[in-house]
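Asker: from the sequence below, what's the structure:
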Amino acid sequence: MSTPRQRYREQVRREIKQAALARIGEGEPLSLTAVARRLGMTGPALYKYFASRDELIAELVQDGLGELAAAVRAGALPEGGPRERLHALARAFHGWAVARPGLFLLVSSAPTLAGVEEVLGPFLPVFAQARSAPALDGLPAWAHVREGDPVAALTGAVLVWTRLQGVLSVELRGPFAGVGTALLAAEIDSLADTMGL
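Answerer: Coordinates of the predicted model:
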């Protein structure tokens, strides 16, 4: 059981992360001093909760990947053909990113994506049913599937990650806001064709 002091510390850490996300969502650069000011704290006081800006960003990225993974899992269809299931997963990914653009942009620009396997995990069984796949070197442990081709599963997962990143980058950063849903459907159909789904 946690002590009142531990609960208070966790509450303040959550508030710091929320303030940082609000700042990112407003398109403002992330600095601990600006986040502290938003919360009515001094910069040095904030360092009691996060040792550095990098530590705060790393936690935000991990939180974001956890949220994204949960959204993708929630969007999975229990039945249906692989193409239909792929579209459902991609829509769930896209929907989360559009709802949380600042956090998505932070997650997608992170130098390391430990946790991405949780996001891509639901895609693996879909792509394991692919009829063809270009070969990738090396197969990480998380890419193994119970049934089907693990190489196709990993290849498809990597390709869906890059294609979703591309669609969202164009939609969230570029002059093509509002075309994401149609672009997403076309991109996922193209990927399904490439993978023989």
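
Asker: going forward, measure contacts and count neighbours with C-alpha atoms only.
Answerer: Noted.

Asker: quick one, helices of this structure?
Answerer: With DSSP state H as the criterion, the chain has helices at 4-25, 32-38, 43-46, 53-75, 82-99, 101-108, 116-120, 124-127, 150-173, 180-195.

Asker: who's in contact with the first one?
Answerer: Under the contact criterion C-alpha atoms under 8 Å, 6 or more residues apart in numbering, helix 4-25 has outside partners 29-30, 35-36, 38-39, 49-50, 56, 60, 101-103.

Asker: now list the buried members of the residues you listed.
Answerer: 30, 35-36, 49-50, 56, 60, 101-103 (16 or more other C-alpha atoms under 10 Å).

Asker: deepest of the helices of the chain, which one?
Answerer: Of all these, helix 124-127 has the most neighbours on average by mean count of other C-alpha atoms under 10 Å, namely a mean of 27.

Asker: so how far is that helix from its chain's centroid?
Answerer: 18 Å (C-alpha atoms, centre = their mean, to the nearest Å).

Asker: so residue 68 touches residue 93, yeah?
Answerer: Yes - applying C-alpha atoms under 8 Å as the test, residue 68 and residue 93 come out as touching, 6.7 Å apart.

Asker: next, give me the two most distant ones among the buried ones among the contacts of helix 4-25.
Answerer: Farthest apart among these by C-alpha to C-alpha are 49 and 101. That separation is 25.2 Å.

Asker: one more, for comparison:
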Amino acid sequence: MNPINTKFFNLNIDKQERIINAAMQEFVKAGFEKASTNEIVKEAQISKGSLFNYFRNKKDLYIFLIENAVNILEQIYDQIDLNERDLFERLNQVGFIKLNIQKKYPLVFDFLKSIRTEEAVEVKEEIDQLIGNWLDDGLKRLYQNLDWSKFREDVDPEKAVQILNWTMVGFAEQQISKLGTFKNVESIGGDIFNEWKSYAEILKRSFYRKGEE
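Answerer: Alright, predicted model coming up:
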């Protein structure tokens, strides 16, 4: 964490959330380069001097927002029950946890969606590094302590997991484009979750030995 951000954390929680939400809204709407700090401070009801007392510049604020979003994403993996050793039950568990977190923090997920297409050179490297590290670590934790004995003998678990990853990424891309904004996840998130389970069942029947489906 940047030492200057400690000033931000000395603020009361309501003020912190007001600044974070105002900044995320502006970056989602305008992208990094066109985002206006004037609009952010206006929405957050603070002075511009105050904003730059907490963050050195717009990039510092943007990186802070990514780190804050990653911390929220961490809640998904922190809530995984590693005693559940069936791969597909684990995935269902993660999907349910993720859906509840998306309902609680829709703006965070809209912000994460926006950074996936952010091309500003000034922040592109940091986005790739922060999100890439989280994804790599998340996948390791997702597949931790699983019962691989359920797989058919003629199925390579590593290749099966790769197919599963491709399917999850493709499914997520499709559903995110349908959602538009994660504010809609409250009303249609359950349908998305059930649709994913139907794909997972097909893969489960393909990968698992008879009697294990």
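
Asker: returning to that earlier point: what's the most distant pair in the contacts of helix 4-25 of structure 1?
Answerer: Within the contacts of helix 4-25 of structure 1, two members stand farthest from each other by C-alpha to C-alpha: 49 and 101, at 25.2 Å.

Asker: reformat the helices of structure 1 as a markdown table; add distance to residue 133 of structure 1.
Answerer: Formatted as a markdown table, the helices of structure 1 follow (distance: least, C-alpha to C-alpha, whole Å):
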| stretch | distance to residue 133 of structure 1 |
| --- | --- |
| helix 4-25 | 38 |
| helix 32-38 | 45 |
| helix 43-46 | 49 |
| helix 53-75 | 23 |
| helix 82-99 | 15 |
| helix 101-108 | 25 |
| helix 116-120 | 17 |
| helix 124-127 | 9 |
| helix 150-173 | 5 |
| helix 180-195 | 6 |
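
Asker: give me the most central residue, structure 2.
Answerer: In structure 2, the C-alpha nearest the mean C-alpha coordinate belongs to residue 73, at 5.0 Å (C-alpha atoms, centre = their mean).

Asker: residue 139 of structure 2 -> structure 1?
Answerer: Alignment note (TM-score structural alignment): residue 139 of structure 2 maps to residue 120 of structure 1.

Asker: chain neighbours aside, what residue packs nearest to that match?
Answerer: Of all residues not flanking residue 120 of structure 1 in the chain, residue 157 sits nearest, at 5.9 Å (C-alpha to C-alpha, 6 or more residues apart in numbering).

Asker: tell me which residues touch the aligned partner of residue 97 of structure 1 in structure 2, please.
Answerer: Using TM-score structural alignment, the equivalent of residue 97 of structure 1 in structure 2 is residue 102. Contact analysis of residue 102 of structure 2 by C-alpha under 8 Å, 6+ apart lists 109, 182, 185.

Asker: can you rerun that using 6 Å?
Answerer: Applying C-alpha atoms under 6 Å, 6 or more residues apart in numbering, we find residue 102 of structure 2 in contact with no residue.

Asker: now it: how far from residue 196 of structure 2?
Answerer: Using C-alpha to C-alpha, to the nearest Å, we find residue 102 of structure 2 at a distance of 16 Å from residue 196 of structure 2.

Asker: with residue 50 of structure 2 instead?
Answerer: 45 Å.

Asker: likewise residue 31 of structure 2?
Answerer: Distance, residue 31 of structure 2 to residue 196 of structure 2, using C-alpha to C-alpha: 30 Å.

Asker: and for residue 186 of structure 2?
Answerer: Counting by C-alpha to C-alpha, the separation of residue 186 of structure 2 from residue 196 of structure 2 is 16 Å.

Asker: ok, residue 179 of structure 2 next?
Answerer: 15 Å.

Asker: same deal with residue 145 of structure 2?
Answerer: From residue 145 of structure 2 to residue 196 of structure 2 the distance is 23 Å (C-alpha to C-alpha).

Asker: next: residue 166 of structure 2.
Answerer: 13 Å.

Asker: and what of residue 104 of structure 2?
Answerer: Counting by C-alpha to C-alpha, the gap from residue 104 of structure 2 to residue 196 of structure 2 is 20 Å.

Asker: what of residue 93 of structure 2?
Answerer: Applying C-alpha to C-alpha, the value for residue 93 of structure 2 to residue 196 of structure 2 is 12 Å.

Asker: which residues touch stretch 122-129 of structure 2?
Answerer: So stretch 122-129 of structure 2 is contacted by nothing (C-alpha under 6 Å, 6+ apart).

Asker: now swap in stretch 66-82 of structure 1 and tell me
Answerer: Contacts with stretch 66-82 of structure 1, where a contact means C-alpha under 6 Å, 6+ apart, come from 85, 88-89, 92-93, 118-119, 126.

Asker: noted, bye for now.
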